[in-house]
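A.B. asks: the sequence and its predicted three-dimensional model are supplied below.
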Amino acid sequence: MKIISIVGARPQFIKAAPVSKALRTKHNELLIHTGQHYDENMSKVFFEELKIPRPDYNLEVGSGSHGKMTGMMLEKLEEIYLKEKPDFVLVYGDTNSTLAGALAASKLLIPVIHVEAGLRSFNKTMPEEQNRILTDHISELLLVPTKDAEKNLTNEGITDSVYNIGDVMYDAVLDFKEIARKKSDLLKKLDIKGDYILTTIHRAENTNDINRLKNIVEALNECGSTVILPIHPRTKKYILEYGLSFNDNIKLIDPVGYIEMLELEMNANKIVSDSGGIQKEAYFMGKPCITMRDETEWVETVEVGWNLIVGTDKEKIKTAIKEFAPNSDRPEIFGDGKAAEKILNIIESYSKER
């Protein structure tokens, strides 16, 4: 069986690590990197440290508008699909790479497997939300990470070939957590010895809006804690463009690889972020998460009391950093860490039934 897997952004590289490993035990998997994340610290380092197979194709689309980026991917992916004639195309999550990979396959009547299907923020102004919905409605196999994701699909009339497999990012955390504990020495290099807050900012809704980004920067400056901020290239660009600056309590560092990020997460006091993936990683690590968005796809983490949505309200961010403390256990809402194995089994069973 030949399966083409599409990746293009940091969270997808992480998800691909356990899944590609499982698929390649029995089948021919080709990996296509769209080049949506092309900075070496955002891309190449992940393939190296997670031992993800070298991409068979790199589209190198780079940055651009949503239409330009998606259009370039569609054109190039169609050529590859026609040449390789895969049995399935597998896509992850909710990026432009996800939508382009699924749409190009669907037009050629190649079955689409959507890993991390069913997520909804119910905010259609987000490009990610549009990508999720469109991809789900053209996929043949929908592999959801949680019960809520399954319910979302049911509410949209999608009930066939939906499987709750748990979250593949949990597989990756379990695989690489000990490596991070034993081998990563980033904190030593940074000379960080006391408590700190780990922060990431990258979503366009925050970086491209001067008022939202200004509120975030001022909240971090005034929070009274040491903050480590691996700064995303887009965030850095807008910080400079808007003339914003950080106080001395903020430790700015370049983007880090996955192993170093796990080290930062494991040792943080709290995590403050607008990232979907990092909300989950915070939960896996047992760290309180403060989410600088107006909604989240990971509503389960909020419902059990480990994630607090604060938007970009300056005072809410500062108060949460000082006071937010979960007072409940962490139920197993993301599966058992064997999602990749389940993906392999489901694809094989589905292939036999076709």
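C.D. replies: Ah, there it is. These numbers come from a predicted model, not from an experiment.

A.B. asks: when you work out contacts or count neighbours from here on, use the C-alpha atoms and nothing else.
C.D. replies: Fine.

A.B. asks: end to end, how far does stretch 118-134 reach?
C.D. replies: 11 Å (Cα to Cα, to the nearest Å).

A.B. asks: before we move on, what about stretch 297-315?
C.D. replies: End-to-end for stretch 297-315, by Cα to Cα: 24 Å.

A.B. asks: the stretch 1-150 of the chain: helices as residue ranges?
C.D. replies: 10-23, 44-49, 66-84, 96-107, 127-138, 147-155 (DSSP state H, counting those that start in this stretch).

A.B. asks: kindly apply the preceding question to the stretch 201-350 of the chain instead.
C.D. replies: Under DSSP H, counting those that start in this stretch, the stretch 201-350 of the chain gives helices at 204-207, 210-221, 233-242, 258-267, 276-285, 299-303, 314-323, 339-353.

A.B. asks: what angle separates the fifth one from helix 258-267?
C.D. replies: Here helix 276-285 points in a direction 50 degrees away from that of helix 258-267 (axes from the mean of the first three to the mean of the last three Cα atoms, to 10 degrees).

A.B. asks: what angle sits between helix 276-285 and helix 10-23?
C.D. replies: Using the same axes, to 10 degrees: helix 276-285 against helix 10-23 is 60 degrees.

A.B. asks: what about helix 276-285, distance to the chain center?
C.D. replies: 10 Å (Cα atoms, centre = their mean, to the nearest Å).

A.B. asks: that one - contacts with which helices or strands?
C.D. replies: Applying 3 or more Cα pairs under 8 Å, 6 or more residues apart in numbering; DSSP states H and E, we find helix 276-285 packed against helix 168-183, helix 258-267, strand 289-291.

A.B. asks: can you count the residues close to Ile343?
C.D. replies: For Ile343, the neighbour count with other Cα atoms under 10 Å is 23.

A.B. asks: skip the chain neighbours and tell me the closest residue to Ser328.
C.D. replies: Gly305 (6.7 Å; Cα to Cα, 6 or more residues apart in numbering).

A.B. asks: tell me who's in contact with the one you found.
C.D. replies: By Cα atoms under 8 Å, 6 or more residues apart in numbering, the residues touching Gly305 are 326-328.

A.B. asks: that older thread, closest to Gly224 out of the helices of the stretch 1-150 of the chain?
C.D. replies: helix 10-23 (30.2 Å; Cα to Cα).

A.B. asks: residues in contact with the closest one?
C.D. replies: Here helix 10-23 makes contact (Cα under 8 Å, 6+ apart) with 7, 29, 37, 42-43, 46-47, 50-53, 92-93, 168-169, 171-172, 258, 277, 340-341, 343-344.

A.B. asks: structure B:
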Amino acid sequence: MKILNIVGARPNFMKMAPIIEAMNAYPEQINHLLVHTGQHYDEKMSSSFFVDLGMPRPDINLEVGSGSHAEQTAKIMVEFEKVCLREKPDLVIVVGDVNSTMACTITAKKLGIQVAHVEAGLRSRDMGMPEEINRLCTDVLCDFLFTTDHFADENLLAEGVGQEKIHFVGNVMIDTLLRHREKAKEVGLVDRWGLKPKGFATLTLHRPSNVDDPVVLGGLLEALADISRQLPIIFPIHPRTRKMAEQFGLSHFFSSGDAVSGLWVTEPLGYLEFLHLNMNARLVLTDSGGLQEETTVLGVPCITMRNNTERPITCELGTNFLVGNDPARVLECARKILSGDLPQGRVPDRWDGRAAERIVRVLLDEMAC
């Protein structure tokens, strides 16, 4: 069985790494190639993750680079079609919800190639999110839908997907976290930066809804600055956020070179570095998706600055608090967490480090039929 594994952005690498490892246990049955679309191409935003995760270098790199959603999607489809025609795979595996996920799914299906989607069925119900459009388009086309929790199963069934296509396997992001947790403990950033375990917070902030409006971004930075007076916040800044903050005249909120106070900005970090920080953080503030899952397993309180989440299991069972981008709600939630007023979270079913093994077993069983 010949498989093309698709990655395009950093979250994809974290999801694909354990799948590749699981496939390597069946060398006589699975011939797999790693295809990198080049959607993320900056060294810190992309290449260093391959090193951290112990992934092989991509067999094929489409090198599509940046562009509008339409430009990027079109470039991926054109280049990936050439790969499919040349390699003639039996299956394409896509992960997550980035443009590469949707583009490669459409291309493969138009050529009659089966597609598996890892992390299927997640829904935010927010069509203003490009990721939601990618998820919907991908799931309706795929032959194998691998889900992380009962919410995802229920979403797919409600949309008319046949039960036989849906496979509840758990969360491959957590496979990666559990495999690398011990290694991340040894990174040593906390000591080098003069921090104390549980004496700081970490932050990610990059969604257009939060950073493209000067009023919204300014309000959030005011709230974060307020929190940072009590608890220093480490902020590996996304290039988009830095650009918008400079454009809006908000760079004065950032400091660097002194990790013991304030809102401390760093360049983007590698996977192990950031996992090391999050493991030691008192709380995490984010508008991303994967951190909601990682903090749930780490038992670290997470304030999600979004109005919706495609990962409601992290709020139902985990340590995630969905507060939107209202500065007052962000501050209120942070104060409750810092005062110890929060429930104890639980780890969802099958987030046990074996999701990738289950995925490969399903593919071997069903594609052999």
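C.D. replies: Noted; the coordinates are in hand. Given the structure is predicted, the values throughout are model-derived calculations rather than measurements.

A.B. asks: TM-score of the superposed pair?
C.D. replies: The TM-score (TM-score structural alignment, normalised by the length of structure 1) is 0.97; 352 aligned residues with a Cα RMSD of 1.3 Å.

A.B. asks: which of the helices of the stretch 1-150 of structure 1 sits most buried?
C.D. replies: A comparison of the helices of the stretch 1-150 of structure 1 by mean neighbour count, using mean count of other Cα atoms under 10 Å, puts helix 96-107 on top with a mean of 24.

A.B. asks: got the angle between that helix and helix 127-138?
C.D. replies: Computed by the same axes, to 10 degrees, the angle between helix 96-107 of structure 1 and helix 127-138 is 20 degrees.

A.B. asks: which of the helices and strands packed on helix 276-285 of structure 1 sits closest to Asp248 of structure 1?
C.D. replies: Across those, closest to Asp248 of structure 1 is helix 258-267 (Cα to Cα), at 19.0 Å.

A.B. asks: by contact count, what packs against the closest one?
C.D. replies: Looks like helix 258-267 of structure 1 contacts helix 44-49, helix 168-183, helix 186-190, helix 276-285 (3+ Cα pairs under 8 Å, 6+ apart).

A.B. asks: which residues of structure 2 does that helix align to?
C.D. replies: Across structure 2, the stretch matching helix 258-267 of structure 1 (TM-score structural alignment) is residues 271-280.

A.B. asks: would you mind finding the match for Arg207 of structure 2 in structure 1?
C.D. replies: Checking TM-score structural alignment: Arg207 of structure 2 goes with Arg203.

A.B. asks: relative to Ile317 of structure 1, how far out is the residue lying closest to that match once chain neighbours are set aside?
C.D. replies: In this structure, Arg203 of structure 1 finds its nearest non-sequential neighbour in Asp274, 6.5 Å apart by Cα to Cα, 6+ apart. Asp274 of structure 1 is 12 Å from Ile317 of structure 1, where distance means Cα to Cα.

A.B. asks: hey, what's in contact with both of these two?
C.D. replies: Counting by Cα under 8 Å, 6+ apart, the residues touching both Asp274 of structure 1 and Ile317 are Met292.

A.B. asks: my read is Leu198 of structure 1 is in a helix, agree?
C.D. replies: No. With DSSP: H, G, I helix; E, B strand; the rest coil as the criterion, Leu198 of structure 1 is located in strand rather than a helix.

A.B. asks: quick check, it in contact with Met266.
C.D. replies: No. Leu198 of structure 1 lies out of contact with Met266 (Cα atoms under 8 Å); the separation is 10.0 Å.

A.B. asks: give me the more crowded residue out of those two.
C.D. replies: More crowded of Leu198 of structure 1 and Met266, by other Cα under 10 Å: Leu198, with 24 against 21.

A.B. asks: quick one: contacts for the more buried one?
C.D. replies: 227-229, 264-265, 268-272.

A.B. asks: equivalent analysis for Lys147 of structure 1, please.
C.D. replies: Lys147 of structure 1 sits in contact with Asn164, where contact means Cα under 8 Å, 6+ apart.

A.B. asks: separation between it and Glu353 of structure 1?
C.D. replies: Taking Cα to Cα, one finds Lys147 of structure 1 at 25 Å from Glu353 of structure 1.

A.B. asks: trace Arg358 of structure 2 over to structure 1, please.
C.D. replies: Match for Arg358 of structure 2 (TM-score structural alignment): Lys342.

A.B. asks: one more: Ala223 of structure 2?
C.D. replies: Match for Ala223 of structure 2 (TM-score structural alignment): Ala219.

A.B. asks: most tightly surrounded among the helices and strands packed on helix 276-285 of structure 1?
C.D. replies: Greatest burial across these, using mean count of other Cα under 10 Å, falls to strand 289-291, with a mean of 28.

A.B. asks: returning to that earlier point: and Ile179 of structure 1, which of the helices of the stretch 201-350 of structure 1 is closest to it?
C.D. replies: helix 258-267 (7.3 Å).

A.B. asks: the closest one versus helix 168-183: what angle between them?
C.D. replies: 90 degrees.

A.B. asks: and helix 258-267 of structure 1, how far from structure 2 on average?
C.D. replies: Its aligned residues in structure 2 lie a mean 0.6 Å from helix 258-267 of structure 1 after superposition (mean Cα distance after the TM-score superposition for structure 1).

A.B. asks: give me the aligned partner of Leu186 of structure 1 over in structure 2.
C.D. replies: So, by TM-score structural alignment, Leu186 of structure 1 is matched to Leu189.

A.B. asks: on that earlier part again, in TSV: the helices of the stretch 1-150 of structure 1, plus distance to Tyr57 of structure 1.
C.D. replies: As requested, those are exported to TSV (distance: least, Cα to Cα, whole Å):
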stretch	distance to Tyr57 of structure 1
helix 10-23	14
helix 44-49	14
helix 66-84	9
helix 96-107	13
helix 127-138	22
helix 147-155	31
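
A.B. asks: out of those helices, which comes closest to Lys193 of structure 1?
C.D. replies: Judging those by Cα to Cα, what sits closest to Lys193 of structure 1 is helix 44-49, at 25.3 Å.

A.B. asks: what count of nearby residues applies to Phe168 of structure 2?
C.D. replies: Neighbours of Phe168 of structure 2 using other Cα under 10 Å come to 20.

A.B. asks: I'd say it and Glu154 touch.
C.D. replies: No. Contact between Phe168 of structure 2 and Glu154 fails when scored by Cα under 8 Å: they sit 10.9 Å apart.

A.B. asks: name the nearest residue to Ile337 of structure 2, sequence neighbours excluded.
C.D. replies: Distances taken as Cα to Cα, 6+ apart put Pro301 closest to Ile337 of structure 2, at 7.2 Å, once the chain neighbours are dropped.

A.B. asks: now do the one you found against Arg242 of structure 2, distance only.
C.D. replies: 25 Å.

A.B. asks: which one's more surrounded, these two?
C.D. replies: More crowded of Pro301 of structure 2 and Arg242, by other Cα under 10 Å: Pro301, with 26 against 17.
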